[in-house]
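Novice: this one's sequence-less:
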């Protein structure tokens, strides 16, 4: 069901060091880092992210996993109809990996919801 989650942190360096140490006993390690964000997980798959935020706080980010790209498109369409705000149209986001097909919507409280399919497009479209 869940693919990954991102929480906002105020002191990125301090939090990155904290989570490197704290998550190590669980087998998590730093697997990706860019733009003041760090992703921890296993075998090159980040599942828990931290990201810099100002003192006023940031948005919670929760990503749900889909097994088909059509589900990503359906989520985006239905979420907008339900009152969500577009935060990223269904598309391939290659900065994460070549088959990262996702859509993003802000919920009524401003939290960032994502649905992602990791399967290649030629298998899905």
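Specialist: Yep, that arrived. What you see is a predicted model; the values in this text were computed from it and never measured.

Novice: switch to C-alpha atoms for all contacts and neighbour counts from now on
Specialist: Fine.

Novice: the helices in the chain, which residues?
Specialist: Here the chain has its helices, by DSSP state H, at 12-23, 69-81, 121-124.

Novice: Can you tell me which of those helices is nearest to residue 63?
Specialist: helix 69-81 (11.0 Å; C-alpha to C-alpha).

Novice: Give the buried residues for the closest one.
Specialist: Neighbour-count burial for helix 69-81 flags 69, 71, 72, 73, 75, 76, 77, 79 (criterion: 16 or more other C-alpha atoms under 10 Å).

Novice: by contact count, what packs against it?
Specialist: Secondary-structure packing of helix 69-81 (3 or more C-alpha pairs under 8 Å, 6 or more residues apart in numbering; DSSP states H and E): strand 85-92, strand 101-106, strand 112-117, helix 121-124.

Novice: Let's see that with 10 Å instead.
Specialist: If you count contacts as 3 or more C-alpha pairs under 10 Å, 6 or more residues apart in numbering; DSSP states H and E, helix 69-81 packs onto strand 61-65, strand 85-92, strand 101-106, strand 112-117, helix 121-124.

Novice: okay, pairing it with this:
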């Protein structure tokens, strides 16, 4: 079981605009910032503690993929809309996925400012 993970980004402030919106649609928020209260080196998103970090310490633009669990199809839709509005690039609109995916796999994909593929998925059918 993964406790937390994260990615390097080229510009924390620029990426924070994207992640504040996209992850906010899934109920996640900034719960930690490095330096504290400033967030210029790293930002941790979560509910009670950071589960996903963006930071300037790790390599950026390595085209990683991260999928976030959504609680409904509507949350997947909201994630996609918020992420695109905040500067993300559509990489697969919300919808049921077909061949190669489990039945009921409803997901959306958006590229962040560094080209990482971010996904929101609802597996409830």
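Specialist: Structure's in. What do you need? Bear in mind that the values here come from a model prediction, so they are computed numbers and not experimental data.

Novice: care to give me the TM-score?
Specialist: Between these two chains, after superposing, the TM-score reads 0.49 (TM-score structural alignment, normalised by the length of structure 1); 66 aligned residues with a C-alpha RMSD of 1.9 Å.

Novice: just to revisit the earlier point, would you convert the helices and strands packed on helix 69-81 of structure 1 into TSV that also reports distance to residue 41 of structure 1 and mean neighbour count?
Specialist: Converted to TSV, the helices and strands packed on helix 69-81 of structure 1 look like this (distance: least, C-alpha to C-alpha, whole Å; neighbours: other C-alpha atoms under 10 Å):
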stretch	distance to residue 41 of structure 1	mean neighbour count
strand 61-65	15	18
strand 85-92	22	17
strand 101-106	19	24
strand 112-117	17	25
helix 121-124	25	10
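
Novice: Residue 38 of structure 1: which of these is closest?
Specialist: Across the helices and strands packed on helix 69-81 of structure 1, residue 38 of structure 1 has its closest neighbour in strand 61-65 (13.4 Å, C-alpha to C-alpha).

Novice: what about the strands in structure 2?
Specialist: For structure 2, strands defined by DSSP state E occupy the ranges 5-8, 29-34, 42-46, 50-55, 65-69, 89-96, 106-111, 117-122.

Novice: Let me have these in CSV, adding mean neighbour count and distance to residue 23 of structure 2 as columns.
Specialist: Output for the strands of structure 2, formatted as CSV (neighbours: other C-alpha atoms under 10 Å; distance: least, C-alpha to C-alpha, whole Å):
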stretch, mean neighbour count, distance to residue 23 of structure 2
strand 5-8, 18, 13
strand 29-34, 18, 7
strand 42-46, 24, 8
strand 50-55, 21, 10
strand 65-69, 14, 8
strand 89-96, 17, 15
strand 106-111, 24, 12
strand 117-122, 24, 9
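
Novice: Tell me which of these lies nearest to residue 77 of structure 2.
Specialist: strand 89-96 (5.8 Å).

Novice: Show me what the closest one is packed against.
Specialist: For strand 89-96 of structure 2, the packing partners by 3+ C-alpha pairs under 10 Å, 6+ apart come out as helix 73-85, strand 106-111, strand 117-122.

Novice: would you turn these into TSV with distance to residue 66 of structure 2?
Specialist: Converted to TSV, those look like this (distance: least, C-alpha to C-alpha, whole Å):
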stretch	distance to residue 66 of structure 2
helix 73-85	13
strand 106-111	10
strand 117-122	5
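
Novice: Return the member of the buried residues of helix 69-81 of structure 1 nearest to residue 122 of structure 1.
Specialist: residue 69 (10.4 Å).

Novice: Next one: the residue lying closest to residue 116 of structure 1 once chain neighbours are set aside from residue 89 of structure 1, what distance?
Specialist: Closest residue in space to residue 116 of structure 1, ignoring its immediate chain neighbours: residue 102 at 4.2 Å, by C-alpha to C-alpha, 6 or more residues apart in numbering. Per C-alpha to C-alpha, to the nearest Å, residue 102 of structure 1 is found 8 Å from residue 89 of structure 1.
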